[in-house]
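**Q** coords below, sequence missing:
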């Protein structure tokens, strides 16, 4: 089971920590199940970059970055070395702490 902390670049949103999160689901799925808005224009199939996030801690607890994911991250707004796509960060069996930061997505409104 995992503890996952979601931080937000958007002003006015406080960090949220979820406890006892089970493996075999993506960070996108975890966010949506917990009413955390994370855009996902392609439906979570690694065909866009709208579920872009930053993994601050726990990179080793999710599936490894693939070449396809890396190609889409290159198209994301403000990519960093710790950029990932939420739909591709599937929690591996095990436990630990994961911290992610969600970019301010208000810039995507209207696209």
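**A** Looks like it arrived, so ask away. Quick caveat, the model's predicted, so the values are computed rather than measured. Numbers count the residues shown, from 1 in each chain.

**Q** contacts and neighbour counts: CA atoms only from here.
**A** Fine.

**Q** Next up, the contacts around the residue nearest the centre of the chain.
**A** With distances taken as CA atoms, centre = their mean, the residue of the chain nearest its centroid is residue 86 (3.2 Å). Shown in contact with residue 86 (CA atoms under 8 Å, 6 or more residues apart in numbering): 26-28, 51-53.

**Q** Next up, a structure to set beside the first:
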């Protein structure tokens, strides 16, 4: 089962953590299932950029970007060459390291 190393994020994961999830799971699903409350305003439907992550290691092991994800990523804050929408980044067998950017374009969000 692949491992996701989450680098520290002041709000969502202050200490950083390591979680595991089955291959075929999106990074966003894995984070949410492990109590890391990453924003996901469109409910994982590839319609926003609030679940944007930067993949620091293991990028090439994730499923390929489709055109919809590529178009949306252009709007993400802090875009980098290894940026992905975590709702669309599907785990394979290789471990990945991710960083959740400090900001999103979602200026008004509801707290649970």
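**A** In hand now; what should we look at? Just so we're clear, the structure is a prediction, and the values are computed from it rather than from any experiment.

**Q** Let me see the TM-score of these two.
**A** Superposed pair, TM-score by TM-score structural alignment, normalised by the length of structure 1: 0.86. Supporting alignment: 108 aligned residues with a CA RMSD of 2.0 Å.

**Q** Among the contacts of residue 86 of structure 1, which lie within helices?
**A** Applying DSSP state H to the contacts of residue 86 of structure 1, the entries found in helices are 27-28.

**Q** cool, now which of the contacts of residue 86 of structure 1 survive the switch to structure 2?
**A** Using both residues aligned by TM-score structural alignment, their matches' CA atoms under 8 Å, structure 2 keeps these contacts from these: 26-28, 51-53.

**Q** wait, which of those residues is closest to residue 12 of structure 1?
**A** Proximity of these to residue 12 of structure 1 was ranked by CA to CA; the top entry is residue 53 with 18.0 Å.

**Q** Assign a three-state SS to residue 60 of structure 1, would you?
**A** Under the three-state scheme (DSSP: H, G, I helix; E, B strand; the rest coil), residue 60 of structure 1 adopts helix.

**Q** Distance-wise, check the alignment partner in structure 2 of it relative to residue 11 of structure 2.
**A** Per TM-score structural alignment, the equivalent position to residue 60 of structure 1 in structure 2 is residue 60. From residue 60 of structure 2 across to residue 11 of structure 2, the span is 28 Å (CA to CA, to the nearest Å).
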